[in-house]
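>>> Below are the sequence and a predicted model; questions follow.
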Amino acid sequence: MKRYVIYKRVSTEDQGRSGLGLEAQQRDIAIFLKNFSEEPFEIVGTFTDVLSGASESRPEFDKALALVRKTGAEMLVAKLDRLGRKVAHIANLMEDRRVRLRVAQMPHADKFQLHIYAALAEQEREFISRRTKDALQAAKARGTKLGGLRDKTMARNVAIQEKARQEAGPAMAVIGPMRAGGETLMAIAEALNRTGVATSRGGRWTAKQVSRVIDRASAG
């Protein structure tokens, strides 16, 4: 029987109380179990941390990891970044022969593919951080008065814009050929959901979201 230890993480205490983020992760895990898991299966434990992805202390993750090592179950997460944002941390997990990982949004990915994805995601975060800083410096050079709340608000808005641009890259690798072949927006959205390419908010694709990404790419 296939066995899983489920691990979920949200980044703030507010998200933990309201269920924001947790609900989406549970939905993706449920989709994986229903459509991609071997049967029968057993959930031997479920653990949830409420803290920053950069935090070094993750008590519930440590408990989940100990149970994985003890039982031989696979650790199941909704997204790879729920394990952490540092590729070195994820690489260490993959090198542990007592630990097997499964990512709901990438149901067919093996350890090598997950390692590559983690490395690329880290590079993208570094690039977005650099572009955000450069955009703020450029705004100041143009004479835009920044400071206090306005400074933080502008930084947040720039980061949101960069995250939206980031989404267009991997998505267009699927959207471009399908659109050129005459596929509908809905058919493309379904294909993106099947392949595990997440939206910028980690949700599922709709025809409207596909259309927005196409518009962003065209404005590129």
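Arrived safely, thanks for sending. Numbering: from 1, shown residues only.
>>> contacts, neighbours, all on C-alpha from now
OK.
>>> helix/strand/coil for the residue sitting furthest away from the middle of the chain?
For the chain, the largest distance from the centre (Cα atoms, centre = their mean) belongs to residue 143, which lies 36.3 Å off. Of the three states, residue 143 takes coil under DSSP: H, G, I helix; E, B strand; the rest coil.
>>> Quick check: it vs residue 131, distance?
19 Å (Cα to Cα, to the nearest Å).
>>> Likewise for residue 7?
32 Å.
>>> and these two? which has more neighbours close in?
residue 7 (24 against 15; other Cα atoms under 10 Å).
>>> Contact partners for the more buried one?
46, 47, 48, 61, 64, 75, 76, 77, 82 (Cα atoms under 8 Å, 6 or more residues apart in numbering).
>>> I'd like to know which elements the helix or strand encompassing the second one is packed against.
Okay, so that is residue 47. Using DSSP states H and E, residue 47 maps to strand 41-50. Secondary-structure packing of strand 41-50 (3 or more Cα pairs under 8 Å, 6 or more residues apart in numbering; DSSP states H and E): strand 2-10, helix 13-18, helix 59-71.
>>> So residue 118 versus residue 86, what's the distance?
8 Å.
>>> So for those two, which residue has more residues nearby?
The residue with more neighbours, out of residue 118 and residue 86, is residue 118; 21 against 15, by other Cα under 10 Å.
>>> The more buried one against residue 79, yeah?
No: between residue 118 and residue 79 there is no contact under Cα atoms under 8 Å: 10.6 Å.
>>> Pull up the overlap in contacts between these two.
Here residue 118 and residue 79 have no joint contacts, going by Cα under 8 Å, 6+ apart.
>>> Could you list the buried residues of the longest helix belonging to the chain?
Counting residues, the longest helix in the chain under DSSP state H turns out to be helix 148-180. Neighbour counts over helix 148-180 (16 or more other Cα atoms under 10 Å) mark 154-155, 158-159, 162-168, 171-172, 174-175, 178 as buried.
>>> sorry, back to before: got the angle for the strand holding residue 47 vs strand 2-10?
Angle, strand 41-50 to strand 2-10, by axes from the mean of the first three to the mean of the last three Cα atoms, to 10 degrees: 20 degrees.
>>> Identify all contacting residues around strand 41-50.
Against strand 41-50 from outside (Cα under 8 Å, 6+ apart): 1-13, 15-16, 58-61, 63-64, 67, 73.
>>> Buried only: go through these for me.
For the contacts of strand 41-50, a burial check counting by 16+ other Cα under 10 Å picks out 3-11, 15-16, 58, 60-61, 64, 67, 73.
>>> Against that first model, consider the following:
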Amino acid sequence: MKQYVIYKRVSTEDQGKSGHGLDAQQRDIDIFLEKFSDVPFEVAGTFQDIQSGADNDRPELAKALDLVRKIGGELLVAKLDRLGRRVAHIATLMDDKRVKLRVAQMPQADKFQLHIYAALAEQERTFISERTKAALKEAKRKGVRLGGLRDKTMKRNEAIQHKADAEAAKVMRIVGPLRASGQTLSAIAETLDSMGVATSRGGTWTATQVSRVIERGQK
């Protein structure tokens, strides 16, 4: 019988107390177990940390990995970034022959594909960081008060984020059940269009846009 050890992580104590993010992770894991897992199976243990993904010293993850090695099971996470944000850390886990890794959102991905995904995600975060530094440097050269710039930017970004979160929450009422039933992202996009549900910009839906809505709904 296949055995899974479930691991979930949220970034802050508040998220851990409120359950924000944990329900979304559990939903993805439940979908994987129902739609994609070999049967029969059993969940041998569930662990969760309330720590930043940049922190590799996570006690509950260590316990989950110990159990995986002990029973020869698979470590099951909702998203790859729940294991960490550093590709080196994720690569170390993948290189451990006693650890089998399964990601609910990428049910068919093998270790090589997961490694590539982790590397690309890290590159994207590095580029975004450098782009932000370059923008601040240019603003400073032009004499812009960075404190004021940051305050205005943060307020504008918060407003945009709140609006996007609200819109995503509405759409997820439709997308969530469709995804849980096993529909593809493209099929969901077609359903939204047929229902007359417009995107945030008033356009038609694509698989990528549906994926972004799901990602936002899981934060």
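Now that the structure is in, tell me what you want to look at. Bear in mind the structure is a predicted one, so any value in this text is a computation, not a measurement.
>>> What value does the TM-score take for this pair?
Remark: TM-score between the superposed chains equals 0.72 [TM-score structural alignment, normalised by the length of structure 2]; 183 aligned residues with a Cα RMSD of 3.3 Å.
>>> quick one on the thing from earlier: could you figure out how far the helix or strand that the longest helix of structure 1 is followed by is turned away from helix 148-180?
The first helix or strand that comes after helix 148-180 of structure 1 along the chain, using DSSP H and E, is helix 185-195. If you take the same axes, to 10 degrees, helix 185-195 of structure 1 sits at 100 degrees to helix 148-180.
>>> In the helix or strand following helix 185-195 of structure 1, which residues are buried?
Using DSSP H and E, the next helix or strand after helix 185-195 of structure 1 towards the C-terminus is helix 207-219. Buried residues in helix 207-219 of structure 1, counted by 16+ other Cα under 10 Å: 210, 211, 213, 214.
>>> Can you add distance to residue 96 of structure 1 and give those residues back as CSV?
Formatted as CSV, the buried residues of helix 207-219 of structure 1 follow (distance: Cα to Cα, whole Å):
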residue, distance to residue 96 of structure 1
210, 38
211, 42
213, 38
214, 41
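>>> Show the contacting residues for the residue nearest to the spatial centre of structure 2.
The residue lying closest to the centre of structure 2 (Cα atoms, centre = their mean) is residue 79, at 4.6 Å. Residues near residue 79 of structure 2 by Cα under 8 Å, 6+ apart: 25, 103, 104, 105, 106.
>>> so which of the residues you listed would you say is closest to residue 213 of structure 2?
residue 105 (13.9 Å; Cα to Cα).
>>> how many other residues sit next to that closest one?
Quick note: residue 105 of structure 2 (other Cα under 10 Å) scores 16 neighbours.
>>> ok so, going back, so which of the helices and strands packed on strand 41-50 of structure 1 comes closest to residue 114 of structure 1?
Of these, nearest to residue 114 of structure 1 by Cα to Cα is strand 2-10, at 16.6 Å.
>>> how distant is the closest one from the center of its chain?
Strand 2-10 of structure 1 sits 15 Å away from the centroid of its parent chain (Cα atoms, centre = their mean, to the nearest Å).
>>> post-alignment, that strand versus structure 2, mean distance?
Compared with structure 2 after the fit, strand 2-10 of structure 1 shows a mean deviation of 0.5 Å (mean Cα distance after the TM-score superposition for structure 1).
>>> got the angle for that strand vs helix 59-71?
Between strand 2-10 of structure 1 and helix 59-71, the angle comes out at 170 degrees (the same axes, to 10 degrees).
>>> Would you mind giving the residues in structure 2 matched to strand 2-10 of structure 1?
Mapped onto structure 2 using TM-score structural alignment, strand 2-10 of structure 1 spans residues 2-10.
>>> wait, residue 167 of structure 1 sits on residue 199?
Yes: using Cα under 8 Å, residue 167 of structure 1 is in contact with residue 199, at 6.5 Å.
>>> Please tell me how far residue 37 of structure 1 sits from residue 143 of structure 1.
Taking Cα to Cα, one finds residue 37 of structure 1 at 56 Å from residue 143 of structure 1.
>>> Kindly report the same for residue 115 of structure 1.
The gap separating residue 115 of structure 1 from residue 143 of structure 1 is 43 Å, by Cα to Cα.
>>> for residue 56 of structure 1, same thing?
For residue 56 of structure 1, the distance to residue 143 of structure 1 - Cα to Cα - is 39 Å.
>>> Check residue 86 of structure 1 too.
In terms of Cα to Cα, residue 86 of structure 1 sits 36 Å off from residue 143 of structure 1.
>>> Residue 11 of structure 1 now?
The separation that residue 11 of structure 1 has from residue 143 of structure 1, given Cα to Cα, amounts to 35 Å.
>>> got it, and residue 151 of structure 1?
Residue 151 of structure 1 is 13 Å from residue 143 of structure 1, by Cα to Cα.
>>> intersection of neighbour lists for these two?
In contact with both residue 151 of structure 1 and residue 143: no residue, using Cα under 8 Å, 6+ apart.
>>> can you pull the buried residues of stretch 68-76 of structure 2?
Per 16+ other Cα under 10 Å, stretch 68-76 of structure 2 contains these buried residues: 68, 69, 72, 73, 74, 75, 76.
>>> Closest to residue 31 of structure 2 out of these?
Of those, the one sitting nearest to residue 31 of structure 2 (Cα to Cα) turns out to be residue 76, at 12.1 Å.
>>> mean deviation (superposed) between the helix or strand where that closest one lies and structure 1, please.
Element membership of residue 76 of structure 2, judged by DSSP H and E, is strand 74-77. Its aligned residues in structure 1 lie a mean 0.2 Å from strand 74-77 of structure 2 after superposition (mean Cα distance after the TM-score superposition for structure 1).
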